[in-house]
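Visitor: got a sequence here, can you model it:
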Amino acid sequence: MSAFRDLVADMDTTLFDTLADDATIDGRPVRGMFAAPWLAPQVGRLNTGIVEPHLTVRDADAAGVEKGTVVMVIGQGYEVVATEPDGTGVTILVLRPV
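Guide: Next up is the predicted model:
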């Protein structure tokens, strides 16, 4: 791995350790950043248009996750409806309440 990739991996570890929520994917504990649509996320003065709850996790934690996989976060159960890797080492799990 290059020095840059090592630095980015260290940064991701710090960010997820500090900012992420505890969650489980099919009972396996993970750390992820949960976003809820009812909070009306905004970028500057523009609404983002995000309507589904989603959990952003590291690619390694998303490995093997398929549609229908059960995710528990903040005491609520969700079903994965889509996975969206972004090419930077994280994957967004698009969720639907169950």
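
Visitor: CA atoms for contacts and neighbours, from now on please.
Guide: OK.

Visitor: in terms of helices and strands, where is Pro29?
Guide: strand 28-35 (DSSP states H and E).

Visitor: what comes up buried for that strand?
Guide: Going by neighbour count (16 or more other C-alpha atoms under 10 Å), the buried part of strand 28-35 is Val30, Arg31, Gly32, Met33, Phe34, Ala35.

Visitor: structure for this one too, so we can compare:
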Amino acid sequence: MRMMVFAAVLAALGACSSPSLRFVGVEPVTVEVEGWSIDVYADDGAAEAIRMTVDWDQTPALMRERGIIAVERATGWVVDRRTVKGDGNIVRMRLTSQPYTQ
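Guide: Reported below is the predicted structural model:
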């Protein structure tokens, strides 16, 4: 029984968008990128992208690529690609002062 409760809690946590402490209180902007739903949190020149879609074939490189696209669409600013760090679920980055044009 304990394992079932533990599995249910893990499943619920896996489907939620919980930003890092820096972005607590910031409302996310949800962006669709190539079939993925990504929540973007941005504040004061920094951004965080959290993948909401389950994809067993994801890689950290693919998440970085799609996270950059999502952040630029959501914020309207270009990402400083030298600052992008993260894994297959969450990426964090800094924004430049250049407006994003599609």
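
Visitor: how alike are these chains, TM-score-wise?
Guide: After superposition, the two chains reach a TM-score (TM-score structural alignment, normalised by the length of the first structure) of 0.46; 73 aligned residues with a C-alpha RMSD of 4.1 Å.

Visitor: re the thing from before, for the strand holding Pro29 of the first structure, which helices and strands make contact with it?
Guide: When contacts are defined as 3 or more C-alpha pairs under 8 Å, 6 or more residues apart in numbering; DSSP states H and E, strand 28-35 of the first structure sits against helix 3-19, strand 21-25, strand 54-58.

Visitor: that strand versus strand 21-25: what angle between them?
Guide: Per axes from the mean of the first three to the mean of the last three C-alpha atoms, to 10 degrees, the angle that strand 28-35 of the first structure makes with strand 21-25 is 130 degrees.

Visitor: can I get the buried residues of strand 28-35 of the first structure in TSV with distance to Val81 of the first structure?
Guide: Formatted as TSV, those follow (distance: C-alpha to C-alpha, whole Å):
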residue	distance to Val81 of the first structure
Val30	18
Arg31	19
Gly32	17
Met33	17
Phe34	15
Ala35	15
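
Visitor: whatever helix or strand Val84 of the second structure lives in: which residues count as buried?
Guide: Val84 of the second structure is located in strand 77-86, with elements delineated by DSSP H and E. Within strand 77-86 of the second structure, the residues scored as buried using 16+ other C-alpha under 10 Å are Trp77, Val78, Val79, Val84, Gly86.

Visitor: C-terminal to it, what's the next element?
Guide: With DSSP H and E, the next secondary element past strand 77-86 of the second structure is strand 90-99.

Visitor: need the residues that contact that following strand.
Guide: Residues outside strand 90-99 of the second structure that contact it (C-alpha atoms under 8 Å, 6 or more residues apart in numbering): 45-51, 63-64, 67, 76-81, 83-86.

Visitor: and with 10 Å instead?
Guide: 17, 19-20, 38-52, 60, 63-68, 71-72, 75-86 (C-alpha atoms under 10 Å, 6 or more residues apart in numbering).

Visitor: now do that strand and strand 77-86, the angle between them.
Guide: 160 degrees.

Visitor: ok so, going back, reformat the helices and strands packed on strand 28-35 of the first structure as a markdown table; add mean neighbour count and distance to Asn47 of the first structure.
Guide: What follows is those, written out as a markdown table (neighbours: other C-alpha atoms under 10 Å; distance: least, C-alpha to C-alpha, whole Å):
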| stretch | mean neighbour count | distance to Asn47 of the first structure |
| --- | --- | --- |
| helix 3-19 | 12 | 23 |
| strand 21-25 | 19 | 24 |
| strand 54-58 | 22 | 16 |
